[in-house]
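*Asks:* coordinates only, no sequence provided:
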């Protein structure tokens, strides 16, 4: 029997239902044969190679507020360890508020390919794929969600896969990039359970994960 791929799901911060998201994601990815382990301690990033992780997913929102898992950001050592691991072949998928980097610094923003700036009150918007040539977008068609709309600064070197419109302007909703021998992908939606349960969103997460893990070319 094929050994399941092991993925570390890093949670922590504020303003999000981290446990609820983890429960939904574990259920979705288990159907694809993935073994997900939840971590609230960013120090786990220091031993990614030693502990044999195939991939890392970050669903975080770093703040200075006190509370369970509410840390201000990754340390320089943790960012450096994660970056080294990716550049030597690791797969990193960042979701939703992972671009709220807090005190993590410029090196982490550079690894992600962008950084959160603000969002208006939640509203319904349609997400549009730019091209179906990339494996992340296989079978992905335009879909409408009620969610937070993230306005972000992003590196022009990333490959943008999905966009959405706000005040007649197009903004990136998903992007990816190659980092050394590894891969990084980011998906902006994901605040509300109705988004997590959307079949198109679930497919997008699955395929983004499989792309960073090199299951998909």
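*Replies:* Done, it's in. Just so it is clear, the model here is predicted, and its values are computed rather than measured.

*Asks:* make it CA atoms for all contacts and neighbour counts henceforth
*Replies:* OK.

*Asks:* which ones are touching the most centrally placed residue in the chain?
*Replies:* Central residue of the chain (Cα atoms, centre = their mean): residue 94, 1.8 Å from the mean position. Residue 94 sits next to 57-59, 112, 184-187 when contact means Cα atoms under 8 Å, 6 or more residues apart in numbering.

*Asks:* next up, a second structure to put side by side with the first:
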């Protein structure tokens, strides 16, 4: 049976407990044994011996030991997958964590707003068969690693920060970190965002791909 670890907490505006339940239910439906931790101090060498780690901890701080345990697990083949601020704005001071995830949130001009998502890789198992779609959520402007394999993008307009109009921003990507697979997308400010079929599909497929269970 594949195993997953969800580490959730941090800023309550991203509903960590509710997302933990959402992630847990879907992973269990796909045959995973899931452990959820809401304390950084509870991350141990044993707890990271899993197929998949899902961080959903906006801001906050990792202890040096917990950071090393997670990073070494991924380097050795554990998958890492997450969404929105739970992984893209987690542990801001931990640049090694950001190097692993492939990006860091810096702004969301206009806050919650309607925008479109463009699928860029129609052949990848995560995005295969999906078409461009609309969302109404935070449009993340991120500092992004050019080594990422981009699955989907969004384009900023001139309504809230005119100087970035036309900027094409990666919104979903995969990457390799050592032997581990990493998946991220920046959607999902609120749990209701997961009701968009394409958002749910990207999330679950990304988690399974990172765990090598696609």
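*Replies:* Yep, it's here. What you are looking at is a predicted structure, and each value in this text was computed from that prediction instead of being measured.

*Asks:* re earlier: residue in structure 2 paired with the residue nearest to the centre of structure 1?
*Replies:* Aligning on TM-score structural alignment places residue 94 of structure 1 opposite residue 82 in structure 2.

*Asks:* in structure 2, which strand is the longest?
*Replies:* Longest among the strand segments of structure 2 by residue count, using DSSP state E, is strand 168-177.

*Asks:* which part of structure 1 lines up with that strand?
*Replies:* Against structure 1, strand 168-177 of structure 2 falls on residues 170-179 (TM-score structural alignment).

*Asks:* mean shift of the longest strand of structure 2 relative to structure 1?
*Replies:* Following the fit onto structure 1, the mean deviation recorded for strand 168-177 of structure 2 is 0.9 Å by mean Cα distance after the TM-score superposition for structure 1.

*Asks:* quick one: contacts of that strand?
*Replies:* 74-75, 100, 102, 117, 140-142, 144, 147-156, 181-187.

*Asks:* and the helix or strand harbouring residue 38 of structure 1, what's buried?
*Replies:* Using DSSP states H and E, residue 38 of structure 1 sits within strand 34-39. By 16 or more other Cα atoms under 10 Å, the buried positions in strand 34-39 of structure 1 come out as 34-36, 39.

*Asks:* cool, and stretch 142-149 of structure 1?
*Replies:* So, applying 16+ other Cα under 10 Å, buried residues of stretch 142-149 of structure 1: 145-149.

*Asks:* what range does it cover in structure 2?
*Replies:* Going by TM-score structural alignment, stretch 142-149 of structure 1 sits over residues 132-139 in structure 2.

*Asks:* now do stretch 16-36 of structure 1
*Replies:* By TM-score structural alignment, stretch 16-36 of structure 1 lines up with residues 14-34 in structure 2.

*Asks:* gap between that stretch and the chain center?
*Replies:* From the chain centre to the centre of stretch 14-34 of structure 2 is a distance of 14 Å (Cα atoms, centre = their mean, to the nearest Å).

*Asks:* nearest spatial neighbour of residue 33 of structure 2, chain-adjacent residues omitted?
*Replies:* residue 3 (4.7 Å; Cα to Cα, 6 or more residues apart in numbering).
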